[in-house]
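Asker: could you work out the structure for the sequence below:
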Amino acid sequence: AFVLFFFLMFVGGCSGSTAGGMKIFRFQLSLIVLREQLMRLLHPRAVFTRNYNGRAVSDEIISSMIAYTFIFLLCLLIITVALAALQLDFITSLSGALTVLTNVGPALGDTIGPAGNFAPLPEAAKWILSVGMLMGRLEILSVVIVLSPAFWRS
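Answerer: Have a look, this model is predicted:
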């Protein structure tokens, strides 16, 4: 149950939901791309079309999905390392970072799990988790764009 709940935290919710996370839509697109790549190995000269709900999926959408996934995982890594640097255990650091990025509720472990709360964490950890929560709630790419110098120059 622990491992299943951890992986479900990545999903966050369905498209259009206020939860952050990868969303089911991105996982479905990933499976479509994976299936296409496997079919290309079997039939290298075949022509394939990617369809989702009866509509063609462009390369631009796939590129956007890959960029979001990379930035999501990078943010997860940065927040996890920052929390671990504050002497929090690995489960608390990783699940805390994941729960704030996906806005799904409780994390895992004894400290911030379903039976615990964020009160015993150090102040610095609460600030890190607050920034992560804003990133998850406002969509990570939006926050990254607003914080980039190129946005403010133009």
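Asker: alpha carbons only for contacts and neighbour counts from here, please
Answerer: Noted.
Asker: residue 23 contacts residue 11, correct?
Answerer: Yes. The criterion here is C-alpha atoms under 8 Å, and residue 23 meets it with residue 11 at 4.8 Å.
Asker: and residue 102, how many residues sit next to it?
Answerer: The tally of other residues near residue 102 (other C-alpha atoms under 10 Å) stands at 26.
Asker: for the helix or strand that contains residue 10, packing partners?
Answerer: Residue 10 is part of helix 2-11 when elements are defined by DSSP states H and E. Applying 3 or more C-alpha pairs under 8 Å, 6 or more residues apart in numbering; DSSP states H and E, one finds that helix 2-11 contacts helix 23-42, helix 90-102.
Asker: Proceed likewise with the subsequent sequence, for comparison:
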Amino acid sequence: MTKLTMTVNGRKMSGDAEGRTLLSDFLRQELELTGTHVGCDTSQCGACTVHVDGLAVKSCAVLAMECEGAEVTTIEGMANKDGSLSVLQQAFQDHHGLQCGFCTPGMVMSASALLKDNPRPSEAEIRHHLEGNICRCTGYHNIVKAVLAASGQPVPEGVTATE
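Answerer: Okay, the predicted model is just below:
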């Protein structure tokens, strides 16, 4: 076991990990941050998406040891300082961009990375960016509406799949 230290959601945190421990497992089991979901363990579904040093990564495809000293943001770190939902989280709620909620943490983390790089993405850009995140419940339409709303753009009444 090796002692790892990283800044998670603005707080310096430490825990023990074996060399083979995935970041997703380290966050959930060692640091008890269970908002990061593990859906497939093969980096296909995107439920485990977090930000490492400002980049969206699938935490089931990253070894915890690779994040020694890194700045990690999980879904728990997305809320406002007062604990209220961020604009993006509120948009997911307002536009029914979640149903069972399993994919939601990864969707929010991926969408926030998109909005950081492209503050006013088109519907097509949103759909393209979220291709690495699987949702089995919503059909993505309301997720796209939520991201459009969070970006401050008008939300068309009938957003439809165009691709």
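Asker: now the TM-score, please.
Answerer: Overlay of the two chains. TM-score (TM-score structural alignment, normalised by the length of the first structure): 0.27; 71 aligned residues with a C-alpha RMSD of 4.9 Å.
Asker: and the angle from the helix holding residue 10 of the first structure to helix 90-102?
Answerer: For helix 2-11 of the first structure against helix 90-102, the angle by axes from the mean of the first three to the mean of the last three C-alpha atoms, to 10 degrees is 30 degrees.
Asker: now helix 2-11 of the first structure: buried residues?
Answerer: Going by neighbour count (16 or more other C-alpha atoms under 10 Å), the buried part of helix 2-11 of the first structure is 6, 9, 10, 11.
Asker: need the residues you listed in TSV with distance to residue 140 of the first structure, can you?
Answerer: Shown next, in TSV, are the buried residues of helix 2-11 of the first structure (distance: C-alpha to C-alpha, whole Å):
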residue	distance to residue 140 of the first structure
6	20
9	16
10	14
11	14
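Asker: one step back: okay, the angle between the helix holding residue 10 of the first structure and helix 23-42?
Answerer: 100 degrees.
Asker: out of the helices and strands packed on helix 2-11 of the first structure, which is the most enclosed?
Answerer: Stretch with highest mean neighbour count among these: helix 90-102 (a mean of 25; mean count of other C-alpha atoms under 10 Å).
Asker: show the subsequent helix or strand relative to that one.
Answerer: helix 123-137.
Asker: elements contacting the following helix or strand past that next one?
Answerer: Remark: after helix 123-137 of the first structure, the chain's next helix or strand is helix 140-147, criterion DSSP H and E. Under the contact criterion of 3+ C-alpha pairs under 8 Å, 6+ apart, helix 140-147 of the first structure touches helix 59-85.
Asker: now do the buried residues in the helix it packs on.
Answerer: In terms of neighbour count (16+ other C-alpha under 10 Å), helix 59-85 of the first structure has its buried residues at 62, 65, 68-69, 72, 75-77, 79-84.
Asker: quick one: that helix to helix 90-102, angle?
Answerer: Going by the same axes, to 10 degrees, helix 59-85 of the first structure makes 140 degrees with helix 90-102.
Asker: specify the angle between helix 59-85 of the first structure and helix 140-147 in degrees.
Answerer: With the same axes, to 10 degrees defining the directions, helix 59-85 of the first structure sits at 80 degrees from helix 140-147.
Asker: which other helices and strands contact helix 59-85 of the first structure?
Answerer: For helix 59-85 of the first structure, the packing partners by 3+ C-alpha pairs under 8 Å, 6+ apart come out as helix 90-102, helix 123-137, helix 140-147.
Asker: and of those, who's closest to residue 56 of the first structure?
Answerer: When those are compared for distance to residue 56 of the first structure using C-alpha to C-alpha, the nearest one is helix 140-147, at 23.8 Å.
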